[in-house]
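Trainee: A structural model of the following input is requested.
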Amino acid sequence: MTQFTNQLINGQWKKGSSDKVIENKNPYNDKLLFTIQSADKSDLEEAYTAAQKAQKAWADMPLYEKQQLFDQLLEKMKAEKETIIDWLAKEAGSTKIKAESEFAAAVAVVKESASFLTRVTGVILPSYTPGKENRVYRSPKGVVGIIGPWNFPFHLTLRSLAPALATGNTAVIKPASETPVTAGLLIGKLFQDAGFPDGVVNVVVGRGSVIGDDFIDNPIPKLISFTGSTEVGRHIGESAGRNLKEVALELGGNNVMIVLKDANIERAAKAAAFGKFLNQGQICMALNRIIVEKEVHDKFVTAFMDEVKKLRVGDPADPATFVGPLINKEQVERIQKQVQESVEQGAVIELEGQSEGALLPPIVLTGVTAGMPIAKNEIFGPVAPIMKADSVEHAIELANDSIYGLSGSIFTEDRHRGVEIAKRIETGMIHINDQPVNDEAHVPFGGEKASGVGRFNGEWAIEKFTTVKWISVQEGYREYPI
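Mentor: Alright, predicted model coming up:
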């Protein structure tokens, strides 16, 4: 715990230099876990400089030594599994089910990233010039700045960090202020305990309003990786663009489940309940809108309500809990305001519980139309808006009526037809007969439109965290027309 009240810079745990303090609170009971002295611009500069100095030696380290370090990291993660899950519960409000799935996803992404050690390859291409050989070399970008989120803090930070390191980069992490341990400090300790060299992983904790712009504008990092809201992502993209710096942005979503009239309604309802209320809906991929063909609308609502009523709401430390607290009370107030405005515009509340602190029981709405706040905005909370579609074409139109395009799903007994419909949905990911919360470490993850830029995972991560250089080799000497 003492380490987690400090910054991790160049292998040393040190107090932040700012006079500002960040309070780390348990969102379920609002108890103070600890306070941490915030980093300032000087700490950030020190961290980036340390990463820059460590990068060449790290990139040049023999592969077998790097492989040993990644193996040791996986062993440390497995040994500390219960500690990690405990921190996810008390810092992020994660339920046992969510924390277990997050840990498994984190292990998978580290394993996949370790394979990059032998997958960063170049290519030799022919030339139109006689006697010339074109060689294309792939190398690390250098230093990567990673801004970790608070909703899936452990996995989503590692989803950028592990591939960045495996491809030869070093990194500086700025974790979300709500989850400084699970989005940064605990991760830094795991890498340190696994034996990674000093300076390869650095963690600076400070609010975005204090060091956010400096984190992006610093000339050392060549790429900024961010997972979070579209509003913040736009700002990061604008700042990076001014500095001609690359970004990897995984942003918001307004994801749909389309339930066609030939769907297995019971299966669709169960999948919808999971995909909507896992982690209280605080997932970029969570269901935001459930679009049901009119012929089966009422049947689906009944089946869905039956599933939702089974979900236990309460203490995330209780293994039986499925819906825990939101990250803070402000999120509850924001969501309740959007629900009220939507009801005033004609939405009907089918299910609603009494909120308590940061706990907000599931809310189910019917009669939702596209212009309502609860359908137009990313909810990021436990509210399920159900929309009625007059036809498949109408369902597709409703699905695409959004600035977002991250994930989605389609339920139908005709899988081929489902795929043809999926091709017409403007989204980076979509799943047939499944809910939209899916992430596999070897499959491209990312969105279209306002849902982000770039793809994470697998060979797409290798592409994102490396750069290529063309070196041509001329055998003999060319003749020039001069």
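Trainee: all contacts plus neighbour counts: C-alpha atoms, from now on.
Mentor: OK.
Trainee: quick one: residue 53 and residue 65, what's the gap?
Mentor: 19 Å (Cα to Cα, to the nearest Å).
Trainee: higher neighbour count, the two?
Mentor: More crowded of residue 53 and residue 65, by other Cα atoms under 10 Å: residue 53, with 17 against 11.
Trainee: host element of the more buried one?
Mentor: Element membership for residue 53 (DSSP states H and E) is helix 41-60.
Trainee: list the buried ones in the helix or strand following that helix?
Mentor: Heading C-terminal from helix 41-60, the first helix or strand you meet, by DSSP H and E, is helix 63-79. The neighbour-count criterion (16 or more other Cα atoms under 10 Å) identifies 66, 67, 69, 70, 71, 72, 73, 74, 76, 77 as the buried residues of helix 63-79.
Trainee: repeat that for stretch 12-32.
Mentor: Of all the residues in stretch 12-32, those buried under the rule 16+ other Cα under 10 Å are 13, 14, 15, 16, 22, 24, 25, 26, 27, 28.
Trainee: would you verify that the last one is located in a strand?
Mentor: No: residue state for residue 28 (DSSP: H, G, I helix; E, B strand; the rest coil) corresponds to coil; a strand is not indicated.
Trainee: which one of the buried residues of stretch 12-32 is nearest to residue 473?
Mentor: residue 13 (47.6 Å; Cα to Cα).
Trainee: got the contact list for the closest one?
Mentor: 3, 6, 7 (Cα atoms under 8 Å, 6 or more residues apart in numbering).
Trainee: here is the second sequence; please produce its structure so I can put it next to the first one:
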Amino acid sequence: MLDDVDWRGKIFSGGWVAAHGGTLPVTEPATGEVLAEVGQADAQDIDNAVQQAAAAQPAWAETPGPERAALIRRVARLLEDNRAEFEHWLVREGGAIPPKAAFEVDLVLAELWEAAALPTQPWGHLLPTSEAGRESIARRVPLGVVGVISPWNFPQILSMRAVAPALALGNAVVLKPDVNTAVAGGTLIARLFEAASLPAGLLHVLAGDAPAGAALTEHPGVAAISFTGSTAVGRLVGEAAGRTLKRVSLELGGNNALVILDDADLEVASSAGAWGAFLHQGQVCMTAGRHIVLDTVADEYIDRLAARAAQLPVGDPFRGEVALGPLINAKQLSNVDRIVTSTVSAGASVRAGGKYADLFYEPTVLADVTTSMPAFREEIFGPVAPVVVVSTEDEAVAAANDSEYGLVAAIQTGSVERGRAFAARLRTGIVHVNDQTLNNDAFAPFGGTGASGNGTRFGSAHSWDEFTQWQWVTLREQAHGFPF
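Mentor: The predicted structure is shown next:
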């Protein structure tokens, strides 16, 4: 798809155009090779995009729902036909292993098919009225221009889960993908909609750093911001969006608990623990970042988890069959190493991993971790499984809730009723019993609490709440007078 257009060094905004902010290199983290370059948007580019989007959006909102649905279906079919190209860029630019890339494209397809169903759903209510001769209606109307700021770890799904439903429901969209995955999370998405003949001006894709994100968030012509990223940046986005009174959706970080009760199948539990901690090098907001284990089974769980970690090969996912690829950049590597090193200095022990070469960090298991150590308190965003041992179920609940984050938790137990009761005591937006923390369904509500977000939900019918607003309309056959 990218061979068909002149996209290199450019942004997508009224076509493929040069950016006022210059260009950015597209780098492969596994090798450091520069794969291409894209345009780097600045505040002027953002302003131009918002103005074009605002001008195009009213006609799109008036387009019949079935036509908008058909457009989204065309996008899905194009992705199905070209998925190898999308997976390729996730591997090369994002450091994903091929199965992760394929899984992400599957998630994107699910989001597109769900979004395509939205425009033909009922979009209002006939209300009772307090006066004879008056008809009263509540209807959903688009917000206008929606700004989407997406991250680098799952760049296609975390862009598309906002872009697709926002467009399907009659909005225009300005997407700012992360510069680390500007092609996988931006350029390819622009090409999909362009090839599907989305009317001009409705989607703009502009990679950029913090100034571009700030310009989009603060722009008075943007009605809503959908942000997925770190908690620290999310707080800044929420503050800026609040000043212009725009709607804001914040999907932020997580420091998620995987709880192993004493009746769990430890072979299964350690498999869930390894998958939850090490998938995509632990660079997922839903990663199992805190393994909380009852003491009677802790030694065996740690042994099994460490054995699994030691057998996972790490390397270049484009040139070899590996389980873990590189971390996204040197900054991320430095942060992971800082947390591991300081936790070991505080008294934890390394049972597997703990070493790295270039951007390749070994899957790491830390034992003897306490709730005061950095690996317990901070979101690591790397392939590290800190294990905390507790004596009772009440202590396990307290440890799981001992975090400012509240995205997801998972529980391993031999009793589903015990798991259900335990789940009811957790302060998270998502809980899985006899599973691991990494789950996503396009039709399920998704969101966290506390430092993990403002409780906003993505997913199928919940997109109506994110990307439309209610309008109350009354109608009379004839006007009438009033006492004044």
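Trainee: closest one of the buried residues of stretch 12-32 of the first structure to residue 330 of the first structure?
Mentor: If you rank these by distance to residue 330 of the first structure using Cα to Cα, residue 27 comes first, at 11.1 Å.
Trainee: what's the matching range in the first structure for stretch 159-177 of the second structure?
Mentor: Mapped onto the first structure using TM-score structural alignment, stretch 159-177 of the second structure spans residues 157-175.
Trainee: and residue 387 of the second structure, how far is that from residue 286 of the second structure?
Mentor: For residue 387 of the second structure, the distance to residue 286 of the second structure equals 17 Å [Cα to Cα].
Trainee: try residue 449 of the second structure
Mentor: 13 Å.
Trainee: residue 39 of the first structure maps to what in the second structure?
Mentor: Aligned by TM-score structural alignment, residue 39 of the first structure pairs with residue 41 of the second structure.
Trainee: excluding sequence neighbours, find me the nearest residue to the residue most central in space within the second structure.
Mentor: Using Cα atoms, centre = their mean, the residue of the second structure that lies closest to the mean C-alpha position is residue 158, 3.9 Å off. Closest residue to residue 158 of the second structure apart from its sequence neighbours, by Cα to Cα, 6 or more residues apart in numbering: residue 150 at 6.0 Å.
Trainee: what sits against the one you found?
Mentor: 158, 159, 175, 176, 177, 178, 185, 227, 228, 229.
Trainee: could you rerun that using 10 Å?
Mentor: When contacts are counted by Cα atoms under 10 Å, 6 or more residues apart in numbering, residue 150 of the second structure touches 156-162, 175-179, 181-182, 185-186, 207, 213, 226-229, 251.
Trainee: which among these count as buried?
Mentor: For the contacts of residue 150 of the second structure, a burial check counting by 16+ other Cα under 10 Å picks out 156-162, 175-179, 181-182, 185-186, 207, 213, 226-229, 251.
Trainee: helices - which of these land there?
Mentor: If you go by DSSP state H, these have 156, 157, 158, 159, 160, 161, 162, 213 in helices.
Trainee: how far away is the residue nearest to the fifth one when sequence neighbours are not counted from residue 21 of the second structure?
Mentor: Spatial nearest neighbour of residue 160 of the second structure, excluding adjacent residues (Cα to Cα, 6+ apart): residue 108 at 6.5 Å. Per Cα to Cα, residue 108 of the second structure is found 30 Å from residue 21 of the second structure.
Trainee: just residue 146 of the second structure next, same as before
Mentor: As judged by Cα to Cα, residue 146 of the second structure and residue 21 of the second structure stand 22 Å apart.
Trainee: do residue 407 of the second structure as well
Mentor: Distance, residue 407 of the second structure to residue 21 of the second structure, by Cα to Cα: 35 Å.
Trainee: repeat that for residue 217 of the second structure.
Mentor: For residue 217 of the second structure relative to residue 21 of the second structure (Cα to Cα), the value is 18 Å.
Trainee: now residue 449 of the second structure
Mentor: Residue 449 of the second structure is 36 Å from residue 21 of the second structure, by Cα to Cα.
Trainee: again, but for residue 434 of the second structure
Mentor: 49 Å.
Trainee: hang on, the earlier thing: between residue 387 and residue 286 of the second structure, which one's more packed in?
Mentor: Taking neighbours as other Cα under 10 Å, residue 387 of the second structure and residue 286 compare with residue 387 leading, 27 against 24.
Trainee: let me know the secondary structure of the more buried one.
Mentor: Going by three-state DSSP, the state assigned to residue 387 of the second structure is strand.
Trainee: that one contacts residue 343, doesn't it?
Mentor: No: using Cα atoms under 10 Å as the test, residue 387 of the second structure is too far from residue 343 to be in contact (11.7 Å).
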